[in-house]
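Asker: Model the structure of this input:
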Amino acid sequence: MATILAPASRSFDPLGISGRSLPMQAALLLIGTGVLALASQIAVPMVPVPITLQTFAITMIGVLYGWRLGALTVLAWLGEAMMGLPVLAGGSGGLAPFLGPTAGYLAAFPIIAALAGYLASKGWTGTHVVKSFLAHFSANILCLAIGGAWLAYLIGAEKGLSLGVTPFILGAVLKSALAAALLMALARRKAQPLDL
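Answerer: A predicted model of the protein is given here:
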């Protein structure tokens, strides 16, 4: 059964989302927002933007859920944050994070979930480990570009680059490599028949 959120023609669908009912996809969306909230709390405090596992979780949700449900899950999580729930880094919520230094990154999050999910739908995932890495890394770099541009607007180009982009590049490489490795392992495990 296909729904608007997850089209039936997904070549990499280890969670079987494309065949799930709309209520089950809604439940997965809520689970995804919980995963994002938890990933946000795993953070290294930095000024003006902390290092978190958010982008790792966001690109993984985009790939595992598909670009539509992945982007919608991220939008729902951001909506929870706007309503004041403490789901962002450091337990923050409310409108302030959407107006301050992190606003550009937050705006980029649904876009990068959709990008990672779209590239996965084109085969850039699973056992295609280099393409998988590039899909996640491209999404991370796009996030840094959008977030860094907003930060540059607020504090100047040089400071925006040195505080909002450069410190996060190594993390983007590491998170992308981890995502590609996990997705390759998941694809291989899914391909192996179960011994009963």
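Asker: hey, let's count contacts and neighbours off CA atoms from now on
Answerer: Will do.
Asker: what residue lies at the spatial centre of the chain?
Answerer: Residue closest to the average C-alpha location in the chain (Cα atoms, centre = their mean): Ile58, at 1.3 Å.
Asker: who's in contact with it?
Answerer: Leu36, Gly70, Val74, Phe109, Pro110, Ile112, Ala113 (Cα atoms under 8 Å, 6 or more residues apart in numbering).
Asker: Proceed likewise with the subsequent sequence, for comparison:
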Amino acid sequence: MGQPLSPAGRSHPFALSDASYTVKFFAVLFGTALLAAASWISVPMFPVPITMQSFAVVLVGALGGWALGGVTVLAWLAEGALGLPVLASGTGGLPHFMGPTAGYLLAFPVMAMISGYAAERGLFTKGIVLPFFAMATVQGLCLVLGAAWLAVLLGDVSRAFAAGVVPFVVGGLLKAALVVAAVKVTGADLKRQA
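Answerer: Purely as a prediction, here's the structure:
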């Protein structure tokens, strides 16, 4: 017997929707550890650093599905808000949720849920090009939401776009490609086997 099917007839990436609460708990723990590790890979920039966070967020959603992916990212953000060193460069605390990084951080659960929803609907079984453009769009959503918050802080939309979007476009495209490659490598894109 194969994995349970999603409504679109594709298998859930790791069939975690029907897993026990214990398995889901450990999946969330693993996901938050992955997110923390990706956060520590950081290149300092102003006003926000370049990290692998958005890559890990989208990957967690794609592999875990929309619900578990969203819960995992929310748990990681809660850890960060409590001051655990899980955010960019091993930092944590509430100031990150009010400063220049707040828009990006608040975009992360949405990104995970969108990528998880897409994965559950079989997006990653549709070759490479369509999943790449979809994941690039999700990365772009993060940049737009992050820049929107920066515009509020800076009081200048064009300055926020220049500081919060332009420097991160190439990295976002590379992260989208890495997500697609990671999903293909794990085999999470495979159709249900009878």
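Asker: quick one on the thing from earlier: residue in the second structure matching the residue nearest to the centre of the first structure?
Answerer: Residue pairing (TM-score structural alignment): Ile58 of the first structure is matched to Val57 of the second structure.
Asker: Distance check, that match against Met113 of the second structure.
Answerer: 9 Å (Cα to Cα, to the nearest Å).
Asker: Distance of the match of Ile58 of the first structure relative to Asp18 of the second structure?
Answerer: For Val57 of the second structure, the distance to Asp18 of the second structure - Cα to Cα - is 22 Å.
Asker: Equivalent analysis for Pro167 of the second structure, please.
Answerer: With Cα to Cα as the criterion, Pro167 of the second structure and Asp18 of the second structure are 41 Å apart.
Asker: Check Lys126 of the second structure too.
Answerer: 24 Å.
Asker: Count the residues that sit near Ala139 of the first structure.
Answerer: 28 (other Cα atoms under 10 Å).
Asker: Is the closest residue to it other than its chain neighbours within a helix or a strand, and which one?
Answerer: What sits nearest to Ala139 of the first structure in space, not counting adjacent residues and going by Cα to Cα, 6 or more residues apart in numbering, is Ile112, at 4.9 Å. If you go by DSSP states H and E, Ile112 of the first structure is part of helix 103-121.
Asker: next one: whichever helix or strand comes after that helix to chain centre, how far?
Answerer: Under the assignment DSSP H and E, the closest C-terminal helix or strand after helix 103-121 of the first structure is helix 129-155. With Cα atoms, centre = their mean, to the nearest Å as the basis, helix 129-155 of the first structure stands 11 Å off its chain's centre.
Asker: how about the helices of the first structure, start to end?
Answerer: Secondary structure of the first structure (DSSP state H): helices located at 22-41, 54-65, 67-82, 103-121, 129-155, 157-164, 169-191.
Asker: Run the angle between the last one and helix 129-155 for me.
Answerer: When you say that, I think you mean helix 169-191 of the first structure. Compare the direction of helix 169-191 of the first structure with that of helix 129-155 by axes from the mean of the first three to the mean of the last three Cα atoms, to 10 degrees and you get 150 degrees.
Asker: Could you name the helices and strands sitting against helix 169-191 of the first structure?
Answerer: helix 54-65, helix 129-155 (3 or more Cα pairs under 8 Å, 6 or more residues apart in numbering; DSSP states H and E).
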